[in-house]
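Colleague: One predicted model, sequence on top.
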Amino acid sequence: MKHNQDDRRDNVDKIQDNISNTIQNIHLAEEMIEKTDDEKNREELIEKNERREEALNSMRKEIKEEAIDKKNEYR
């Protein structure tokens, strides 16, 4: 069985798209938090946004590493 070679050339772009989408979801959730009267729903959205913030930190770290690797031509 032949394995596909690891093609990382577009990883930075993919991670940046994920970061942008996550930020958009945070903003949408914040709007919903302000509008909802349902305390349980509000708490769930707050917890989700906390997890999203953690994910953003990880993605930002990963994009820096990928950008360095791309600059070094993945050596």
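Modeller: Nice, thanks for sending it over.
Colleague: make it CA atoms for all contacts and neighbour counts henceforth
Modeller: Fine.
Colleague: Flag every buried residue along whichever strand or helix holds residue 29.
Modeller: Secondary-structure element containing residue 29, defined by DSSP states H and E: helix 11-35. Of the residues in helix 11-35, those scored as buried under the neighbour-count criterion (16 or more other CA atoms under 10 Å) are 12, 15, 19, 22-23, 26, 29, 33.
Colleague: take a look at this one as well, against the first:
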Amino acid sequence: MEEIVKKFQSKFREVREEMNKWNELQSCLISQFRNASHIVERLQVLQNSNNYGVLNCVSGTRDALLEKQFESFRNILVSMRKTL
């Protein structure tokens, strides 16, 4: 009987560790997805040149900002793939 209890406890620990691992991965993916969503929202704002005000005088500002956001978005997607 004692052996059965030990075996059960061992399996229970394994399952608990696995569930903790999945919870951590899920939290990480949710955070990454949230960050990616924020970038998509910003891209919509950054594409409108009316939002730049006096910065429209500086050539390449809009394109540089968009490129940086795309780069960040790509990095997040790579991180998500690694997490999976």
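Modeller: Yep, that arrived. Note that the structure is a prediction, hence the values are computed from the model and not measured.
Colleague: Give me the TM-score for this pair.
Modeller: The TM-score (TM-score structural alignment, normalised by the length of the first structure) is 0.64; 58 aligned residues with a CA RMSD of 2.1 Å.
Colleague: by contact count, what packs against the helix holding residue 29 of the first structure?
Modeller: Under the contact criterion of 3 or more CA pairs under 8 Å, 6 or more residues apart in numbering; DSSP states H and E, the helices and strands touching helix 11-35 of the first structure comprise helix 39-71.
Colleague: Check which helices and strands the helix it packs on is in contact with.
Modeller: Judged by 3+ CA pairs under 8 Å, 6+ apart, the packing partners of helix 39-71 of the first structure are helix 11-35.
Colleague: re earlier: other residues contacting the helix holding residue 29 of the first structure?
Modeller: Helix 11-35 of the first structure is touched from outside by 41-42, 45-46, 49, 52, 56, 59-60, 62-63, 66-67, with contacts defined as CA atoms under 8 Å, 6 or more residues apart in numbering.
Colleague: Distance check, the residue nearest the centre of the first structure against residue 9 of the first structure.
Modeller: With the centre of the first structure defined as its mean C-alpha position, the nearest residue by CA atoms, centre = their mean is residue 19, 3.8 Å away. For residue 19 of the first structure, the distance to residue 9 of the first structure equals 17 Å [CA to CA, to the nearest Å].
Colleague: before we move on, what about residue 21 of the first structure?
Modeller: 20 Å.
Colleague: and if you look at residue 23 of the first structure?
Modeller: 23 Å.
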